[in-house]
Each structure stands twice: as structure tokens, then as C-alpha cells.
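**Q** need a 3D model of the following:
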Amino acid sequence: MQIVKASEFRLEREVDYGTAEQVAVVKRVVQDVRQNGDAGLLRYTEQFDKMVLTAEQLRVSEAEIQAAYQEVEPAFVTAIQEASANIRAFHEKQKRTSWMDVQSDGTLLGQIIKPLKRVGVYVPGGKAAYPSSVLMNVIPAQVAGVKEIVMVTPPATGGVAGIDPYIRVAAAEAGVKEMYRVGGAQAIAALAYGTDSIARVDKICGPGNIYVALAKREVYGTVDIDSMAGPSEIVVLADGSANAAYIAADLLSQAEHDEMASAVLVTSCPELAKRVQAEVISQLASLPRQAIAAQSIEQHGAIIVVEDLEQGVDFVNEMAPEHLEIMTEDPMEWLGRIENAGAIFIGPYSSEPVGDYFAGPNHIIPTNGTARFSSPVDVDMFLKKSSLIRYSKEALLQHGEKIMTIARHEGLEAHARAIEIRMKQEQFENKSQG
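**A** Prediction:
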């Protein structure tokens, strides 16, 4: 992990949109499932996941979901239950309600807020299982009021059940009633277009590999999607008071995600920079995912030495990181100056994994600098809004001429006449009655 001066650092981001071959494969799979439904879905499950299933075996039964409790340790169940409660409590505070505003002239304006009807949640499976992803996608949708939440996850090779028991427990705790053992681009296509076994959804959310990401992009417009997520990233802003061991551990917590993950320290203290560099080397030696973390640190990690914390904050805002930790003597002093960050962790005990798993805020956060203009997953993502307009006769007569002026300026005469015909009719009736 190299130490560089601020003047020498160049921010470079790689956005993986897949190879031409990967894009072609995804297009073929999506089109096949769209046209052939379950037949295509089962064919690709056999080809990619090495599992031969019938249409009747796609859905995971309630008994299979509940049986998972016998396959996991009680401590995990307790942890998931408490994490679920924290996540639900946090997202409950985001709930919104419809509103109406009646004005003195009888005009009624408002907004009707309703949940989406049906949402599809993709949960990675196979070699990697992330039960926390279940909670972070399902619970906000539930809080929003979504009635139908369907979960898809790839079957692990070997055995008909093929679903990691920890994922099944998380699903049960989150209240998932509809789950299918299918993954990859074929699962995204099934959610988007529907098959005989899986009804189509209104929105697809949840992380996945490059094929899943490309499939989400392919079906966007037919359904909504959450985002095109990039590699995980963390930036730590620190001064000389920070604990080097804590910082190194947190940098490595993101580096172990995958080789493309980014871990950056921004500090005003050269001595801290050296201590963190040594700690990263020391801690890396005993990591089970050492090879992955080492490549991430080597290729996408950096320790940036700035002249002062003001310059450090400027760097942070330019990078717009997914995760930002502030480890300074008075972290609240700098909080108000942060403009771009997906999630902000304050102080030495707010380690990034606290947010990943337990605290309550959502851990699905904008990456690749998109925190400049986007936000973590929240309840709003599962809501749709309708504007409400009821104009009174008095309001139309008062403002009709202005509406027609704008319409005719835009060359839309029919728009103007739609107002004019009403105004003439009302004016005629008023004269007749007078």
C-alpha cells in the first residue's frame, strides 16, 4: 500500500460494463427466457449451476425455509433477529404519507404515495452467501408496504435444496414467503418478463456478478432496477490521534470483498501513514482471503498525505466514496463539510462492518463516485408517487389565459384550445345567467 502526497494522487475509477462476449451471452439468455419461460430458465440452471430441476422444484417450500433453523447455530439466529429489528426501526423513520392541499379558490393539489405491488430481490449464492443482503433489500420494501416480495438465489451445486441455510434463515426472519432456486441472468429475465412459475415484478434489486448486473441493465425499462453497483470502496479521513490498527483493519475489511475493491486512507499525519502501512502488511498476513485483499490493496489501495484536514475533506468530496470513516480528534467538526459520501461512520468505534450488518442504515450504497448524486437503498425506492390536481372553475377562469399563453408559445394549439373551450363555455353561461 503506497504512501503518496496529495499532489501525486490521481483518482482513477474502472467501471466494468462487461466484455463483448459477456454482453452477448446475457442478451441471448434474457431473450431465451423471455420467449420460452420456464424451459429456458431450467435449461440455463442446468448449464450454469449444474442442477437439473423441474418447474415444480423451482420454488423453495416453506418447510425448506423453516428447516434451515436446524442447520445454523443459535447465535446466528439471535444476531440476525436483532439486526432485523435495527434495520426495520431505522427504515420505519423513512415512511412517507400522501398529502393534499386545498387552496382558497377551491383548487386541490396533492401527492398520492403508494407502494410497488411486486418486487424481486436477487441474493447472491453458490460459492458466496450474503444473508445480510436479504435483510437490506427485503425489509425496506416491507416497510414501504410492498405486498409481494419474491426472492431468487442461485442453487449451490449438489443437492436439490441447494440454498444456503443462512440465507434461508435470513429470508424467514425478514418474512419472505416466495423464494426460487434460480440465479444468474436467467433469474433476472424471469423476474422482468415472468414465466409460468415466476410472476413478473415491478422492480428488481440486489447485488450479483457481472452477468446479473448486465441482465439488470438489459431489462431496465421493462422493470425498474436499484442500481448498477460497482466494487466496494472505503475512504478513511484521519489525523494523528487515530488508531493505526483500527484503520488498517477497516481498510482490509473492504479489500477482502474482491480484487477490484478500493481502500484509501486520507491523513494529515505522515507518521500515521507509516504506522497504517505497517499495520496493513501485518494484518494482511493472517487473513483467510489474503490473496484477494492483497491484490485489492496493491492495485486500488492508497495512503494519501494531505497538508491539512481541509484539503483532506476536499479529496473526500471529490472521491464521493461509498463508505467514509472519520477518525479525527473531533469528528463532528468535519461532518458538516462532507458533501459526497454514501454512508458516514463517526469515530473509532463506528467500524464499517457495524453498518454492513447491524446498526440499521442500509448497506446497499452508491459506488463509483455516484454518491455525488445518489443515495443508499431506502423506503422511497419501493414507492411510486402520483400527482393530484383538481382545479376549480374559479381557478381555471383566473389562470386560463396564462396557461394558453405558455401552450401557444410552445406551438401546441390543441393544448390551448382545451383550456379555451372551457373558459368560453363558462363565460357564456355566466353571461346567460346574468
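
**Q** going forward, measure contacts between C-alpha atoms and count neighbours the same way
**A** Fine.

**Q** how distant is the top helix by length along the chain from the center of its chain?
**A** Taking DSSP state H as the criterion, the chain has its longest helix at helix 413-433. Here helix 413-433 is found 50 Å from its chain centre; the criterion is CA atoms, centre = their mean, to the nearest Å.

**Q** who does it touch, helix- and strand-wise?
**A** Counting contacts by 3 or more CA pairs under 8 Å, 6 or more residues apart in numbering; DSSP states H and E, helix 413-433 packs against helix 393-409.

**Q** other residues contacting the helix it packs on?
**A** Asp105, Gly106, Thr107, Glu413, His415, Ala416, Arg417, Ile419, Glu420, Met423 (CA atoms under 8 Å, 6 or more residues apart in numbering).

**Q** and the gap between the last one and His415?
**A** What it means is Met423. 13 Å (CA to CA, to the nearest Å).

**Q** show me where the stretch 201-350 of the chain has its helices.
**A** 210-219, 244-255, 270-284, 290-300, 309-319, 332-335 (DSSP state H, counting those that start in this stretch).

**Q** list the buried residues for the fourth one?
**A** By 16 or more other CA atoms under 10 Å, the buried positions in helix 290-300 come out as Gln290, Ile292, Ala293, Ala294, Gln295, Ser296, Ile297, His300.

**Q** related to what we said a few turns ago, just want the angle from the longest helix of the chain to helix 393-409.
**A** 150 degrees (axes from the mean of the first three to the mean of the last three CA atoms, to 10 degrees).

**Q** would you turn the buried residues of helix 290-300 into TSV with distance to Lys431?
**A** Shown next, in TSV, are those (distance: CA to CA, whole Å):
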residue	distance to Lys431
Gln290	86
Ile292	82
Ala293	82
Ala294	85
Gln295	83
Ser296	80
Ile297	81
His300	77
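
**Q** now do the contacts for the nearest residue to Met136 once chain neighbours are set aside.
**A** Nearest non-adjacent residue to Met136, counting by CA to CA, 6 or more residues apart in numbering: Asn362, 5.7 Å away. Asn362 is in contact with Ile87, Met136, Gly355, Asp356, Pro376, Val377, Asp378, counting by CA under 8 Å, 6+ apart.

**Q** host element of Ile112?
**A** Assigned by DSSP states H and E, Ile112 belongs to strand 108-115.

**Q** tell me the gap between that strand and the middle of its chain.
**A** Counting by CA atoms, centre = their mean, strand 108-115 is centred 25 Å from the centre of its parent chain.

**Q** now for that strand, which elements pack on it?
**A** On a contact count with 3+ CA pairs under 8 Å, 6+ apart, strand 108-115 meets strand 99-102, strand 383-390.

**Q** one more sequence to fold, the one below, so I can look at both together:
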Amino acid sequence: MMSTIDLRGRALGARELRRLLPRAEFDVAAAVETVRPICLDVQHRGAQALYELGERFDGVRPPSLRVPATVLSAALAALDPQVRAALEESVRRARLVHEEQRRSTVTTTVVPGGEVTERWVPVDRVGLYVPGGRAVYPSSVVMNVVPAQIAGVGSLAVASPPQRENSGVFAGYPHPTILAACELLGVDEVYAVGGAQAVAAFAYGFDDASTGSTVVCEPVSLVTGPGNIYVAAAKRFLKGVIGIDAEAGPTEIAILADDTADPAHVSADLVSQAEHDPQAASVLVTSSQALAEAVATDLEHRVASTKHADRVRQALSGRQSGVVLVDDLDAGLAVVNAYAAEHLELQVADAPAVSDRVRNAGAIFVGPHSPVSLGDYVAGSNHVLPTGGCACHSSGLSVQTFLRGVHVVSYTRQALEEVAGHVVALAQAEDLPAHGEAVQVRFAHEAAQVPAVDEV
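**A** Modelled structure (predicted):
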């Protein structure tokens, strides 16, 4: 069901490889025109627009935009104990890894009396988006909240779409498991808002007096978290009003495998990502024709027996998925570096050594016992990763996402005087004389006090 691209016997550069390799169609620019009126509606009408958009796109009007504290606590109380234990372990491991990403203040003495200090300052307020379409993602709550908390963000808000299937106390609110994850992590500001309108709500803020007491959602400085194409388009449209982490596209997995790989492992991992979405990309890169054939055989029965068979089959047979045949490991590495996958598995001999040669990937999963599913939940790594080839220039979500580096410059009079001539020379070279004068004026008074030689 997966198409085959045979690159054997062809020496191709990155440009040709990127043209030939499978990739999902994801036209964010076109979607911007769809979300533009939605975002502007939220900007101008606030809560009223958000209620109406919830009914229009999610099929339900939430009882209130902000989820009450009693509903959050009820969600955690009702959470399956096994799911709670899994979430707690996910949080524990994520904190272990992300704690090591803390940045320290560093002061560099450039010259005696001249210092530059770099301070890392957390973003004041962040909006975290958690999708809720075909699947429920409490793990995304963990992946967004943990690094933000460790970074020291003082104000966190979560938005997730209201679910029309919910009943009882949860009717019209996000999925209870998402609410439980928020409560578990101590996030008490949660909104029943999804899609592009959630990004706009975070960007502009709003007040909601429809329930009798006014609830104010203050605007945020940064929005993070994955979503569909309309969430990505809203991020692009509002970038500048807010900072964003990335424009996340459909999930993708690339597996670089040789004849040492177990076909069942490869097949299962391809299916695991394909079940996310019909546009999800699953790509196998291999120099082994025998492995490719064995994987194809395994996929036939594995896809037929999986819960979301139709979705998986559509993803695997789409233009974004395929098997890429290469001559050898070197050629395979050239392919995966050009592809720059969100998730890259290495199921090859001496996988740890091969991982050192990978330049472009959101996350690398080394060896037969490090499947992407592990990283999705409890490896300790972050699963919010760059897609669509963006891993060649962008990183996944981390503590650094929520920090800003601020340079603090401190020079004494003597240290400035020593370098004043260089400042003036560069200012004149750039035809910005006032830049030089801003330095010279600091020494003009002293120069005026020194008598000329012929006056002595």
C-alpha cells in the first residue's frame, strides 16, 4: 500500500532529494485567508465570538469559556488510576530531562572594566494549545506545561476544544483527561476554546460576563503547542502580536533501516504514526530490498487489524508516505538529512554511531528498543517537534522556548575611553556620525579642561 521511490544508482544533492521525497501537502498560506476573519472576529467581539465559533466548529456551546475549578478537580478525581500513574511518570521523566535544560546567567569580562552579562528571562505569560480532534492528547499538556514551569513562566493558560460528546459535569468542556492533566500539573486557567479562535483569544485576550461574574483572559506573549492547519495558519497570521513556537504540520516518521531490522518493528512503527491522521507521513528508507518486501507483507495484516484501519491505510497510501530504496547507509543518511523528519528512527547496525551522523531531525530514536511511541509519552524527551522539513533549522519545544536572552552591558569610563576610537571609526564608516558623537560627548568636558600646549 506504500509507494516506492527507487534512488539506487543515483547520486543526488539535497535540492533533488527534497523534490523527490514524499511530503504532505500543507498549504498554510491558503489557510491564512480562512482564519483571518475568525481572528479578527475574536479581536473585535471577544467572548461572544468565541461562543459562536465553538458552536460552529465544535458543535457545542460551552457553559463557560473558562473551565471552573470544580470541573478540573472532578476530572482528576474521575481519572482512571492507571492513566493517572502513567501521566505522573510522564511528568516525572519530563521534569528530569527538562531540568537539565535550565540556562545560567553568564558574565564575560571583555576588558578590565567592561562586562557583558547574558541573563535568561522567562516569558511573562504563555498560552498553551492542546488539540482535541481525532484523538485526545493529555500527553501534550505534559509536554507544553513542564518546560514552561521549569523556565519560570509566571502565568500559564491552556486552551483545548470543547467536546460535544462529554456529559454530566464535563458537558461542553474539553476532554476530561486533558482537564485532569491540567489539574495534575497545577494549571488552573483552562479554556474551552479550540482551533484558530483559541490562538486569537490568547493573542488579544477577552472578558466574559455571560455567566454572571466577569472572567478576564489577559493576552499572552507566546503561544505554543501543536494543532491542525488552521491553528498553524492562525499562528502565522498573529505572529508579531504573539510569539509562536512553530507552525506544526501533520506528524511524520522516517525510519532508516538495514537488513538487521525486524520487519515487524518497522511495520508497527510506521502504523503508529499513520493512525494520527490521514495526512500523517510514514517513510521507510532502506538499502535492503528484502526488508522492504517483508515490511510490506507485515503491513497487510497489521493495518487490517488495527483500530483505525481506514485512517492508517489512507495515510500509508498517500503521497506523503513511501519506501525509499537507497544503495547503502551513506546514501540513506543523505536522504534522511534532506528529509529532516519530525521523528527519525535508526534501526540499523551500530545505531548509536550512526546517530552522530544525523544532522536534521526533530528527535532521533536509536536502536530497536527506542520507538517513537516511547518519546510520545514517557522517554522524558519532548514530543512537540518541528515538522515539514523544518527540523533542518528549528528545534523541538524545550525550556529555551520559554526564555529570552537579555544582554546587560556595563563599561567603566576607562573601558569606554579605550575603545572610543573604534566606535567612532565604525560610526563614520556606516555614515552614522551621531553614533560616534554619543561616545565623544562623554569625554568632551574633560578635553575642554586640558590647556593647549602653546598656552602652557
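
**Q** if we can go back for a sec, are any of the contacts of helix 393-409 of structure 1 buried, and which?
**A** Buried by 16+ other CA under 10 Å: Thr107, Ala416, Ile419, Glu420, Met423, out of the contacts of helix 393-409 of structure 1.

**Q** from those, pick the one nearest Asn209 of structure 1.
**A** Nearest to Asn209 of structure 1, judged by CA to CA, of these is Thr107 at 50.5 Å.

**Q** alignment lookup: the closest one to structure 2.
**A** Counting by TM-score structural alignment, Thr107 of structure 1 lines up with Gly114 in structure 2.

**Q** for its match, which non-adjacent residue is spatially closest?
**A** Tyr411 (4.2 Å).

**Q** how about that neighbour, what's its match in structure 1?
**A** Structural alignment (TM-score structural alignment) places Tyr411 of structure 2 against Tyr391 in structure 1.

**Q** in contact with that match, which residues are there?
**A** Shown in contact with Tyr391 of structure 1 (CA under 8 Å, 6+ apart): Gly106, Thr107, Leu108.

**Q** before we move on, back to that, out of the buried residues of helix 290-300 of structure 1, which is nearest to Ser262 of structure 1?
**A** Closest approach to Ser262 of structure 1 among these (CA to CA): His300, at 4.9 Å.

**Q** any idea how far the closest residue in space to that closest one that isn't next to it in sequence is from Ala407 of structure 1?
**A** Distances taken as CA to CA, 6+ apart place Ser262 nearest to His300 of structure 1, at 4.9 Å, with adjacent residues excluded. From Ser262 of structure 1 across to Ala407 of structure 1, the span is 51 Å (CA to CA).

**Q** and the nearest residue to Leu383 of structure 1 once chain neighbours are set aside, how many residues sit next to it?
**A** The shortest distance from Leu383 of structure 1 to any non-neighbouring residue, by CA to CA, 6+ apart, is to Pro115 (4.3 Å). For Pro115 of structure 1, the number of neighbouring residues by other CA atoms under 10 Å comes to 20.

**Q** also Gly362 of structure 2?
**A** By other CA under 10 Å, the residues close to Gly362 of structure 2 number 25.

**Q** ok, it touching Gly388?
**A** No: using CA atoms under 8 Å, Gly362 of structure 2 makes no contact with Gly388, being 10.4 Å away.

**Q** quick check: neighbours shared by these two?
**A** With CA under 8 Å, 6+ apart as the test, Gly362 of structure 2 and Gly388 both reach Ala340, Ala341, Glu342.

**Q** distance to Ser64 of structure 2 and neighbour count for those residues - can I get that in CSV?
**A** Shown next, in CSV, are the shared contacts of Gly362 and Gly388 of structure 2 (distance: CA to CA, whole Å; neighbours: other CA atoms under 10 Å):
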residue, distance to Ser64 of structure 2, neighbour count
Ala340, 42, 27
Ala341, 39, 30
Glu342, 36, 30
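
**Q** dump those into a markdown table; add distance to Glu247 of structure 2 as well.
**A** Converted to a markdown table, the shared contacts of Gly362 and Gly388 of structure 2 look like this (distance: CA to CA, whole Å):
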| residue | distance to Glu247 of structure 2 |
| --- | --- |
| Ala340 | 15 |
| Ala341 | 15 |
| Glu342 | 13 |
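
**Q** out of these, which is nearest to Val158 of structure 2?
**A** Using CA to CA, Glu342 comes nearest to Val158 of structure 2 of the shared contacts of Gly362 and Gly388 of structure 2, at 23.8 Å.

**Q** now the terminal residues of stretch 95-103 of structure 2, how far apart.
**A** One end of stretch 95-103 of structure 2 sits 15 Å from the other (CA to CA).

**Q** where in structure 1 does that stretch fall?
**A** Against structure 1, stretch 95-103 of structure 2 falls on residues 88-96 (TM-score structural alignment).

**Q** show me which positions of that stretch end up buried.
**A** Result for stretch 88-96 of structure 1 [16+ other CA under 10 Å]: buried residues Arg88, Phe90, His91, Glu92.

**Q** same check, this time on stretch 373-386 of structure 2
**A** Neighbour counts over stretch 373-386 of structure 2 (16+ other CA under 10 Å) mark Gly375, Asp376, Tyr377, Val378, Ala379, Gly380, Ser381, Asn382, His383, Val384, Leu385, Pro386 as buried.

**Q** contacts only, for the third one.
**A** In other words, Tyr377 of structure 2. Contacts of Tyr377 of structure 2 (CA under 8 Å, 6+ apart): Ser90, Ser139, His383.

**Q** what residue of structure 1 matches up with it?
**A** Structural alignment (TM-score structural alignment) places Tyr377 of structure 2 against Tyr357 in structure 1.
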